[in-house]
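>>> here's a sequence, model it:
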Amino acid sequence: MTLATLLITAGRITSKEQLVAELWIAQPPRRASAAVHVYLSQLRKFLVSAGDHEGQAIATKPSGYMFRFHGAGYDVSDFQALIRTGRAHHHEGRHEAALEAFERALLLVRGPVLDGMAEGPALSAIATWAEEERLGCIELCVEARTALGRHREVISLLRGLIEEYPLRESFYRQLMLVLYRSERQAEALRVYRSAQQVLRAELGLEPCRSLRRLHQAILTSDSLLDLPLAG
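Model prediction:
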């Protein structure tokens, strides 16, 4: 967790107090400061054995420690850059290029970020953020495929996502739209009723405004739903 904490703050100073908070949360040992020094020493040795021959990856500063990449790649940065590229293509109507960028971004996600170690406040926050970014990227992939008219490709994907994330209304919205555009209006309406039942049971809430509007548009076969960028 020492390395993970330094990685998520790479290029910025991490104080000793922050490291203690991530390593032991609210119950640090009496000699937590000494233990941090030991962990950092062990980490430096590991990094040297892994290729940091000058031992400069972790710099000691007056107020803490800083991890430096020295030109090494960082999947998080690449992921964010690809999302930005994909969004730009999407807004310009270049949906094939957008889809390629989004799919390349998802290939960088090899599993849950910090799986099994995200217990401290900063690590928990970055793990939550990473999962939200991944789901957002999946939504963008679906939007790009939908804009390209490839509706049937995403139906099974969206059904699985709804099963896994039953409170994420955007997946219901996307599934309703692609079912409607696949000439499966009745199924699209059943998806809305399912979302309504889940949200009422779990949260005591009605579906969000955009989901209700889409439901009404499907009921009336609104011609706007036939436009490539409708959502």
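
>>> going forward, measure contacts between C-alpha atoms and count neighbours the same way
OK.

>>> work out for me the element T60 sits within.
For T60, the element it lies in under DSSP states H and E is strand 58-61.

>>> tell me what that strand is packed against?
strand 64-67 (3 or more CA pairs under 8 Å, 6 or more residues apart in numbering; DSSP states H and E).

>>> look up how far F67 lies from L175.
Taking CA to CA, to the nearest Å as the measure, L175 falls 43 Å from F67.

>>> those two: which has the busier surroundings?
The neighbour comparison of L175 against F67 (other CA atoms under 10 Å) goes to L175, with 26 against 21.

>>> to check against the first, give me the structure of this:
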Amino acid sequence: MKYQVLGPVRLVDGGTSHIIRAQKIETALAALLVCPNRVVSTKQLISEIWDEEPPLRAVAALHVYISQLRKLLSRFGAPAGPIVTQAPGYLLRVDPADVDYLVFQEHVRTGRTLLMRERCEDAKAVFERALGLWRGPMLSGLTLGPVGRSLVARVEETRVECLEMDVEARLILGRHREVVSPLYGLINDYPLNEVFYEQLMRALYGSDRRADALGVYRMAWETLDRELGLEPGRKLREVQRTILARDAGRVRVAG
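So this is what the prediction gives:
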């Protein structure tokens, strides 16, 4: 049994995918997957399922949901007894290799190490595998409690880092043209992320589109000023200065 949460929650048994149609049971599973192989207290589970508005008989309702979830996992092919009752709550026993967000995080760690060792082709392949695990926003369709929201935020930050490193590996490999279009899309999705502006400037300059590269700097300046009242950071300014200096050098040589 594999657990997929990088998108809507999905259970995969062999080649067959299953979804959980009862949202409270789905949220209970998500809350256990947030802390795999660790005890999640009854109090925390109630907070994750109902946030700040639990019903009067929340503990009894939780017991029912856990019982139904156990039956569901057994029917879908999970190993016997993956959910263990252990004070002060419950524990979901899983192999980390069977949980997609844990696999994603491991891929990112591996890719980061490969990139630092300048094994860019290998790093790019690992980043592609990591990003290929995503089917949409993590745990989409669920109303999460504080722990779930915190995990989603952390994993999304890791996804952005993975996107940045994937582009960086391609730039180092000289694949400037192939990242231009994706970078415009990433800037549209993350308009305050200066790394993507800086990478797009380098990609355009490496594609002999110097004017467009400088136009991206102006776009970044206008966006950051309008949204945050800030100027571009050091790396963006350095890329702009480098482009201007190289162009000035070309003009002197030509003259």
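
>>> any idea what the TM-score is?
Superposed pair, TM-score by TM-score structural alignment, normalised by the length of the first structure: 0.91. Supporting alignment: 221 aligned residues with a CA RMSD of 1.5 Å.

>>> circling back: so the strand holding T60 of the first structure matches what in the second structure?
Under TM-score structural alignment, strand 58-61 of the first structure corresponds to residues 83-86 of the second structure.

>>> give the buried residues for that stretch.
The neighbour-count criterion (16 or more other CA atoms under 10 Å) identifies I83 as the buried residues of stretch 83-86 of the second structure.

>>> how close does it sit to the first structure?
Compared with the first structure after fitting, stretch 83-86 of the second structure deviates on average by 0.6 Å (mean CA distance after the TM-score superposition for the first structure).

>>> how close does the aligned residue in the first structure for R38 of the second structure get to I83 of the first structure?
Using TM-score structural alignment, the partner of R38 of the second structure in the first structure is R12. In this view, R12 of the first structure and I83 of the first structure are 23 Å apart by CA to CA.

>>> ditto for G204 of the first structure
Going from G204 of the first structure to I83 of the first structure by CA to CA gives 34 Å.

>>> what stretch of the second structure does the longest helix seen in the first structure fall on?
Determined from DSSP state H, the single longest helix within the first structure is helix 121-147. Using TM-score structural alignment, helix 121-147 of the first structure corresponds to residues 146-172 of the second structure.

>>> check the offset of that stretch from the chain's centre.
4 Å (CA atoms, centre = their mean, to the nearest Å).

>>> do the same with stretch 247-255 of the second structure
Offset of stretch 247-255 of the second structure from its chain centre (CA atoms, centre = their mean): 44 Å.

>>> again, but for stretch 104-114 of the second structure
13 Å.

>>> could you look up the SS state of the aligned residue in the second structure for S210 of the first structure?
Using TM-score structural alignment, the partner of S210 of the first structure in the second structure is K235. Classification of K235 of the second structure using DSSP: H, G, I helix; E, B strand; the rest coil returns helix.

>>> surely K235 of the second structure touches Y197?
No: the pair K235 of the second structure / Y197 is not scored as a contact, 9.9 Å apart, by CA atoms under 8 Å.

>>> more neighbours: which of the two?
The neighbour comparison of K235 of the second structure against Y197 (other CA under 10 Å) goes to Y197, with 26 against 14.

>>> more crowded one of R12 and I83 of the first structure?
The neighbour comparison of R12 of the first structure against I83 (other CA under 10 Å) goes to I83, with 24 against 14.

>>> and the gap between that one and S77 of the first structure?
10 Å.

>>> the counterpart of S207 of the second structure in the first structure: how many residues sit nearby?
Aligned counterpart of S207 of the second structure in the first structure: S182 (TM-score structural alignment). Applying other CA under 10 Å, we find 15 residues neighbouring S182 of the first structure.

>>> ok, now G174 of the second structure?
By the measure other CA under 10 Å, the count of residues near G174 of the second structure is 13.

>>> residues contacting L224 of the second structure?
L224 of the second structure makes contacts with 192, 230-232, as judged by CA atoms under 8 Å, 6 or more residues apart in numbering.

>>> how far does stretch 100-112 of the second structure sit from its chain's centre?
Counting by CA atoms, centre = their mean, stretch 100-112 of the second structure is centred 10 Å from the centre of its parent chain.

>>> and for it, what span of the first structure is it aligned with?
On the basis of TM-score structural alignment, stretch 100-112 of the second structure is assigned to residues 75-87 in the first structure.

>>> with the second structure overlaid, how far apart is the matching stretch on average?
Its aligned residues in the second structure lie a mean 1.8 Å from stretch 75-87 of the first structure after superposition (mean CA distance after the TM-score superposition for the first structure).

>>> give me the contact list for the match of strand 58-61 of the first structure.
With CA under 8 Å, 6+ apart as the criterion, stretch 83-86 of the second structure contacts 39, 70, 90-93.
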